[in-house]
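**Q** after the sequence you'll find the predicted model.
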Amino acid sequence: MRIGELAERTGVSTRSLRYYEQHGLLSARRSPNGYRDYSEDDVRLVSEIRALLSVGFTLEDTRPFVDCLRRGHSTGGSCSESVEVYERKLNEIDAEIRALLARRAEVAAQLSRSCPGCFVRG
């Protein structure tokens, strides 16, 4: 399939697909007329990349998942390298949550000092 069809089927712009290709996450074959040619496997790769990006993974984070799919696994998260990325991302999210809770507590304390009796939710 050509790049436009892959873009339509995956909900990703052609520009993004070219970007993924530049970073080695996609590898288009070329038809005799020079057009990029993608397979059904590429639909799965792009869908995996898109799903990971949508929950905060970086493009580089997606590489182990893509490699896992390319090695024939049914899911990109079933390889040990992908599990390591999941674990690292969860640790990052937990750290962000702790930082947000600390910021929230500080803002609530400032409100309480500035406005005794004001209701602080949460």
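**A** In hand now; what should we look at?
**Q** from here on, contacts and neighbour counts on C-alpha atoms
**A** Will do.
**Q** quick one, helices of this protein?
**A** Under the criterion DSSP state H, helices of the chain are mapped to 3-10, 14-22, 40-54, 63-70, 80-114.
**Q** how far out from the middle of the chain is the second one?
**A** When you say that, I think you mean helix 14-22. 15 Å (Cα atoms, centre = their mean, to the nearest Å).
**Q** next, the angle helix 40-54 makes with that helix.
**A** Counting by axes from the mean of the first three to the mean of the last three Cα atoms, to 10 degrees, helix 14-22 lies at 100 degrees to helix 40-54.
**Q** and helix 14-22, what does it pack against?
**A** helix 3-10 (3 or more Cα pairs under 8 Å, 6 or more residues apart in numbering; DSSP states H and E).
**Q** dropping in the other structure now:
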Amino acid sequence: MRIGELATRAGVSVRALRYYEEQNLLASERSPSGQRHYPDSAVDRVQLIQQLYAAGLPSKSIADLLPCVVNGEATPELIDRLSAERDRIDSRIGDLVGARDRLGAVIAAATANWRTGQHCRLK
């Protein structure tokens, strides 16, 4: 499939696909006229790349991990690295939950004050 079709099927921009190629995360074959062509399996690969980016991994880490993840070759080093990334995400989730809870308390206090006629105006 051509780059536009892959972008549509994977739900990403053509620009993102070109970036993935620049980062050696995705490969294409070129037609005689220079157009990029991808196998059907590229859709799953792009979605995996997107998930790894969403998890906060930088492109260098994704490039290192991707062959092992795709081929299912779990080495102790890969497991350690993935576990460390998961722990980092868990920590971030904890921070976000704490921030959400504090914001909820502020909203509750502001609502109670508003109901009693104590208004604070934003500047």
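**A** Arrived safely. This is a predicted model, so every value here is computed, not measured.
**Q** figure out which of the helices of structure 1 is closest to P32 of structure 1.
**A** helix 3-10 (14.9 Å; Cα to Cα).
**Q** so which elements touch that closest one?
**A** helix 14-22, helix 40-54.
**Q** contact partners for the most centrally placed residue in structure 1?
**A** Centroid-nearest residue in structure 1: L53, 1.9 Å away (criterion: Cα atoms, centre = their mean). Listed by Cα atoms under 8 Å, 6 or more residues apart in numbering, the contact set of L53 of structure 1 reads 59, 62.
**Q** hmm, 10 Å instead?
**A** Taking Cα atoms under 10 Å, 6 or more residues apart in numbering as the criterion, L53 of structure 1 is in contact with 47, 59-62.
**Q** quick one: it from L59 of structure 1, how far?
**A** 7 Å (Cα to Cα, to the nearest Å).
**Q** C68 of structure 1 too?
**A** In terms of Cα to Cα, C68 of structure 1 sits 15 Å off from L59 of structure 1.
**Q** just want to know which of these two has more residues nearby.
**A** Set C68 of structure 1 next to L59 and count neighbours by other Cα atoms under 10 Å: C68 wins out with 21 against 15.
**Q** measure that one to L25 of structure 1 for me?
**A** 12 Å.
**Q** on that earlier part again, can you put the helices and strands packed on helix 3-10 of structure 1 in JSON lines and add distance to E84 of structure 1?
**A** JSON lines is the format used below for the helices and strands packed on helix 3-10 of structure 1 (distance: least, Cα to Cα, whole Å):
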{"stretch": "helix 14-22", "distance to E84 of structure 1": "22"}
{"stretch": "helix 40-54", "distance to E84 of structure 1": "14"}
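**Q** to E87 of structure 1, which of these lies closest?
**A** Within the helices and strands packed on helix 3-10 of structure 1, the stretch nearest E87 of structure 1 is helix 40-54; the backing value is 13.6 Å (Cα to Cα).
**Q** tell me the angle of the closest one relative to helix 63-70?
**A** 160 degrees.
**Q** the inter-axis angle of helix 40-54 of structure 1 versus helix 3-10?
**A** Going by the same axes, to 10 degrees, helix 40-54 of structure 1 makes 60 degrees with helix 3-10.
**Q** report the distance from helix 40-54 of structure 1 to the chain centre.
**A** That offset, for helix 40-54 of structure 1, works out to 9 Å (Cα atoms, centre = their mean).
**Q** ok, and for it, which residues are buried?
**A** 42-50, 52 (16 or more other Cα atoms under 10 Å).
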